[in-house]
Every structure is written in structure tokens, then in C-alpha cells.
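Undergrad: just coords:
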């Protein structure tokens, strides 16, 4: 175990945390709009739910009601979740990869090994940070139209009674009203989402290694330029996003405090009644 830890690339942990926080800071408004669109039926079933159907319209409505600060509703758990997720993911992934390479950084692993290590890293990370993602989703779904006169007949979840304003309050209310099970809402579809990171890293490693060995004629351990990193990482991210996006819709709906579903199959059944899985892919 000591030898295993000695080979861990700690810089990947720091880089992952930093990158996760920075990306959350820059992209949170779009993430906020994405979550709201993912759960929006556009049918008026939920009285407090806006009927907006586009990203720009959703962001405009938030700014109109809350000001520019409203674009960062739920930012704190997003920053914590993104930073810890990417930091832990890189940490476990690089640890497993170094362990398999037995100290030889120039050793190229198989596609199945990359896929397995990425999947294992994703499962471990999700098990740790899933509660943070539940809180993030619920803070993002604090709608501007919710009032004190909100009809009790529309309340399907006790935690909705208290209009949470902070990460701590949301976590406290979630634990009090829903217990341990509430902290892990959306965990099952999240496991399917692990394939996102696995697919992304599999393609990334394949692109990087093929580029280094076949095109540049050098070792797989050679570092890439900033442009090369950006090209391979963005391409692999796009491929993974297109393949796995449906799970994000399912997870967001299961974590939504305004609706109650009887598991993953119930979410899928109701989704197919409304739109295809990719209808709201922006």
C-alpha cells in the first residue's frame, strides 16, 4: 500500500480540484439553466415551475427576478462538488494507472485497462460526492415564483416546505426530512453516468497515445502542448457527452424536490411520454 501511495501523482489531485472550481465558476450559469430545463415538463404540472423552454429565456427570467447574482444560485455546492469530484477522480485514476504500470511511465496500457480504471475511479468518487450533487440540484431548483401561499396540494416532498437559501440549510433540511436515502437520490443513474468519465478518458488516452506514437514517433509519456491537450480533451468530452447525456436528465429529475418518482424506471417511463431523451440537449 505504501508503494502504491508513493507512486501517486498528487499534482493531478491539485490540478483536478483547481480545474473543477474554475470550470464551475465560468460555466455555472449554463449549468443552472441546464438543470432547470432537464426537469421542466413545460406542462404546468408543477405550479411553481417556470414554463421556459430555452437556455436564454431561462437565464433572462432568473436575472429579471434575482439580478445577476441569481445566475450563481447553487454555486457553492457546485464548486465543492466539481472541485472534489475532479480532484478525487484524477487521484484515483492516476493511482490505479501508475500501479498497473509498475513504475514504468512509458508503459502503454490496454483500452480495457483505461476503461476499467476510469470506471472504478468514477464509482468511488460518486459514492463520496453524491450528496453534494443533490444539494446543488435542489438549490438550482429554488424557483423565483415560489411564495408563502404555495398550495400544500402541490408539495410532494416535505423538504420543499422550507425554502432553502444556503448549502448548509439545504443539507440540514434534506437530512431531517429524508435521511440517508435523500443524500443518495440519483445515485443509480449516476452509476450509469460513470461511463461518461470512463468513455472520455478512454478516448482521450487513445487519441493522446496514438498521436505520440504513430504521428510524432515518441513515447506515450511525452507531454502534449496546450493546444494538443485542449483538442484531445474537448473532442473526447464531446463524444462522451453525446453518448451519456440521458443519464443527467434522469438524475436531475430524481433529485428534484418538486416531484416524486418511483425509481429510475418511472422517470424513464414519464420521460418517453413527454419528449425523446435528446430533445433538451443544448
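TA: Now that the structure is in, tell me what you want to look at. Computed from a predicted model, the values in this text were never measured in an experiment. Numbers count the residues shown, from 1 in each chain.

Undergrad: C-alpha only now, for contacts and for neighbours.
TA: Will do.

Undergrad: skip the chain neighbours and tell me the closest residue to residue 30.
TA: residue 55 (7.6 Å; CA to CA, 6 or more residues apart in numbering).

Undergrad: burial count for the one you found?
TA: By the criterion of other CA atoms under 10 Å, residue 55 has 18 neighbours.

Undergrad: list the contacts of it.
TA: Residues near residue 55 by CA atoms under 8 Å, 6 or more residues apart in numbering: 30, 33, 34, 37, 282.

Undergrad: use this one as the comparison:
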């Protein structure tokens, strides 16, 4: 529920960010934005509230990303301890935590990345889509499955190191606070 409320408040920012990133001078008749506030005002004036909420539904799908990642991470930890014939809460090595964090992030991204592409296309001011189904149909017919994963590798290169560090720090701080280091 919290993530849905957060998405409803941040979607106009995502639309603005996408529009600012995708603006270029190929077509001078297209709206050009001078900055965030200018973009927000122009989007609202020309497209109303619906313009600020383009891509909102795919954004809601994105709230499942963290759930998939944590579920996978915790499952990998349990399976690793089972494989090692250790209690499920046993301390693992830093390399094991890093590996599980990376695998869980790759899995969550692979499952949820297409929503980001669909959302970005809905927010693109250079194309007119009638909705989510139109985006999906056009992407599928013009680009195939690859179209839904454009930019995923650079995204993974960006997010995996942060994810690994976050999970490693989380595990170590949790153990420290619980007094479980020996």
C-alpha cells in the first residue's frame, strides 16, 4: 500500500524526468522544457492530470520488484545453509552474501524490467500511444521480446554493485546489532 501511495506522488516526477531526458531539437514544433518546473507546468497545461500520470499503471507493477528481490535473496540464503547442513540463520561469508544479492537483483530486474520500458514509452512526448496495450503490441510487432529489455544490461551494471553493498552491510549490521558475531 505504501509503495502505491509513493508511486502516486512520484509519478509526475518520473514523467518530467523522462520528458527532460527525451527532449531533443529534431522537431522544433515539439514542446521544449527549460527545467523540471517548466516541464511540470507545460505537461499540466497541454495534457492535464492524465499527462502527469502517464505510465502510472506500469509503475505500480514495479512495486513488485523489491518483493521479488527479497524473496529470492532469502530463499537463496536458506538453500545455501541447507546445502551446507547449517541452521537457516547461520552466518554466511561475505562472498556468499554478495553472490546471492547479485543473483536476486538479476532475477528481480529480469522479471520486472519490461514495465520500466513500457512506462518510459508511455511517458515519451515523441510518440503517441493510446495506452499500455498499444505500447506492448507495437513493441512486440516492431522489436520482439528484445524491445522489452532495451537498456537492461547497463541498468544491471549500475544497480548490482549498490545492491551487493547494501545487502552485505545489512547482513553485517544486523548480526552486529543482534550480537551474533563470534
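TA: Cool, the structure landed. Keep in mind that this is a model prediction, so the values were computed, not measured.

Undergrad: overlay them and tell me the TM-score.
TA: Between these two chains, after superposing, the TM-score reads 0.80 (TM-score structural alignment, normalised by the length of the second structure); 178 aligned residues with a CA RMSD of 2.7 Å.

Undergrad: quick one: map the residue nearest to residue 30 of the first structure onto the second structure.
TA: Aligned against the second structure by TM-score structural alignment, residue 55 of the first structure finds its counterpart in residue 36.

Undergrad: report the longest helix in the second structure, please.
TA: Longest helix of the second structure, by residue count under DSSP state H: helix 94-123.

Undergrad: number of residues surrounding the aligned partner of residue 178 of the first structure in the second structure?
TA: The alignment partner of residue 178 of the first structure in the second structure, by TM-score structural alignment, is residue 143. Counted by other CA under 10 Å, the residues lying close to residue 143 of the second structure total 12.

Undergrad: ok, now how distant is residue 143 of the second structure from residue 150 of the second structure?
TA: 10 Å (CA to CA, to the nearest Å).

Undergrad: so the most far-flung residue of the first structure relative to its centre, which state does it fall into?
TA: Computed with CA atoms, centre = their mean, the residue of the first structure farthest from its C-alpha average is residue 217, at 36.2 Å. Counting by DSSP: H, G, I helix; E, B strand; the rest coil, the backbone at residue 217 of the first structure sits in coil.

Undergrad: which residue lines up with residue 108 of the first structure in the second structure?
TA: Correspondence of residue 108 of the first structure to the second structure, assessed by TM-score structural alignment: residue 91.

Undergrad: just residue 36 of the first structure next, same as before
TA: Match for residue 36 of the first structure (TM-score structural alignment): residue 19.

Undergrad: wait, that match sits on residue 122?
TA: No - taking contacts as CA atoms under 8 Å, residue 19 of the second structure lies outside contact range of residue 122: 10.4 Å.

Undergrad: can you pull the contacts of residue 109 of the second structure?
TA: Contacts for residue 109 of the second structure (CA under 8 Å, 6+ apart) come out as 65, 152, 156.

Undergrad: give the equivalent position in the first structure for it.
TA: Using TM-score structural alignment, residue 109 of the second structure pairs with residue 126 in the first structure.

Undergrad: now do residue 71 of the second structure
TA: So, by TM-score structural alignment, residue 71 of the second structure is matched to residue 91.

Undergrad: returning to that earlier point: reformat the contacts of residue 109 of the second structure as JSON lines; add neighbour count.
TA: Formatted as JSON lines, the entries for those read as follows, by neighbours: other CA atoms under 10 Å:
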{"residue": "65", "neighbour count": "18"}
{"residue": "152", "neighbour count": "18"}
{"residue": "156", "neighbour count": "16"}
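
Undergrad: which one among the residues you listed gets closest to residue 129 of the second structure?
TA: residue 152 (22.4 Å; CA to CA).

Undergrad: residues in contact with the closest one?
TA: For residue 152 of the second structure, the contact set (CA under 8 Å, 6+ apart) comprises 109, 113.

Undergrad: name the element the match of residue 178 of the first structure belongs to?
TA: helix 132-143 (DSSP states H and E).

Undergrad: helices or strands up against that helix?
TA: helix 94-123 (3 or more CA pairs under 8 Å, 6 or more residues apart in numbering; DSSP states H and E).

Undergrad: right, I'll leave it there.
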